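> Need coordinates for the following:
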Amino acid sequence: MSSLSTHVLDAVAGAPAAGIAVVLYRDTEVVGSGATDADGRIASLGAALPPGTYRLVFATGAYFAECGVESFYPEVAVTFVVIEERHYHVPLLLSPFAFSTYRGS
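Presented below is the predicted three-dimensional model:
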């Protein structure tokens, strides 16, 4: 079975994005959830993931509202496929009007 972690960086602040709520779905089922720590990380989100299609949903609007910053995206959803047994890491680089992601290591 595979494992998953994530990391969110606030590109405007140049710092980790702490306190972002994250939910992991497999199809429509919630299989994990948490909030980023002071380093912007969630070390383990959904242990023992079988192959399939998953979606991470980051509550970015609430994060920027808490920071007093206007933003365009109320949430960011990243859909990805678990194919082989390994550790998956999905980083998110975030700003109020843009984001990017990639498969990390």
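> C-alpha only now, for contacts and for neighbours.
OK.
> which parts of stretch 94-101 are buried?
By neighbour count on 16 or more other Cα atoms under 10 Å, the buried set for stretch 94-101 is Leu94, Ser95, Pro96.
> one more, for comparison:
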Amino acid sequence: MITLSSHVLDTTLGKPAKKLPLSLTLPDGSLHNGITDEDGRCNACGVEAFLPGVYQLRFHCEAYLTEKHGDSFYPFVDIHFSMEENGGHYHVPLLLSPYGFSSYRGS
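You can find the predicted model right below:
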């Protein structure tokens, strides 16, 4: 079984990025939308089952960064990643600031 979650942390404020919209593109091209909760987390974007393949998470961060920091170099951040059969749980965190970001495969 493959599962997916994400977490967005505002590294400038040292807090979760609340209510940040994101979209998930599946290998078949279908698009699913989500939004981070009060803890900056989003689980699966409403997708019930994942198949192996290449996925894209797009974090729509411009409005959030402009509101919180007065500026945004990034209108969005795209992260492409592969999920494999029997890959278990995939956690894709985004560490975000107005002028930088980082991501990794979390647990």
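> re the thing from before, just the ones in strands from the buried residues of stretch 94-101 of structure 1, please.
Leu94, Ser95 (DSSP state E).
> Out of the buried residues of stretch 94-101 of structure 1, flag the one nearest to Gly46 of structure 1.
Checking the buried residues of stretch 94-101 of structure 1 against Gly46 of structure 1 by Cα to Cα gives Leu94 as the nearest, at 22.3 Å.
> For Gly61 of structure 1, state which of the buried residues of stretch 94-101 of structure 1 is nearest.
Nearest to Gly61 of structure 1, judged by Cα to Cα, of those is Pro96 at 8.3 Å.
> Aligned against structure 2, show me the partner of the closest one.
When structure 2 is aligned by TM-score structural alignment, Pro96 of structure 1 is paired with Pro98.
> can you check Asp10 of structure 1 too?
Alignment note: Asp10 of structure 1 maps to Asp10 in structure 2; criterion TM-score structural alignment.
> now the residue lying closest to its match once chain neighbours are set aside: how far from Ser103 of structure 2?
Excluding the flanking residues, the one nearest Asp10 of structure 2 by Cα to Cα, 6 or more residues apart in numbering is Leu96, at 5.0 Å. Relative to Ser103 of structure 2, Leu96 of structure 2 is positioned 9 Å away (Cα to Cα, to the nearest Å).
> Now do the helices in structure 1.
In structure 1, helices defined by DSSP state H lie at 60-67, listed in chain order.
> ranges for the strands of it?
Secondary structure of structure 1 (DSSP E): strands located at 3-10, 15-16, 21-26, 29-35, 41-42, 52-58, 76-82, 87-95, 98-101.
> what's the longest one in contact with?
By that I understand strand 87-95 of structure 1. Strand 87-95 of structure 1 is contacted by residues 2-12, 99-105 when judged by Cα atoms under 8 Å, 6 or more residues apart in numbering.
> From these, list the buried ones, please.
Neighbour counting by 16+ other Cα under 10 Å classes Ser2, Ser3, Leu4, Ser5, Thr6, His7, Val8, Leu9, Asp10, Ala11 among those as buried.
> Of the strands of structure 1, which stretch is the most buried?
For the strands of structure 1, the largest average neighbour count (mean count of other Cα atoms under 10 Å) is found in strand 41-42, namely a mean of 22.
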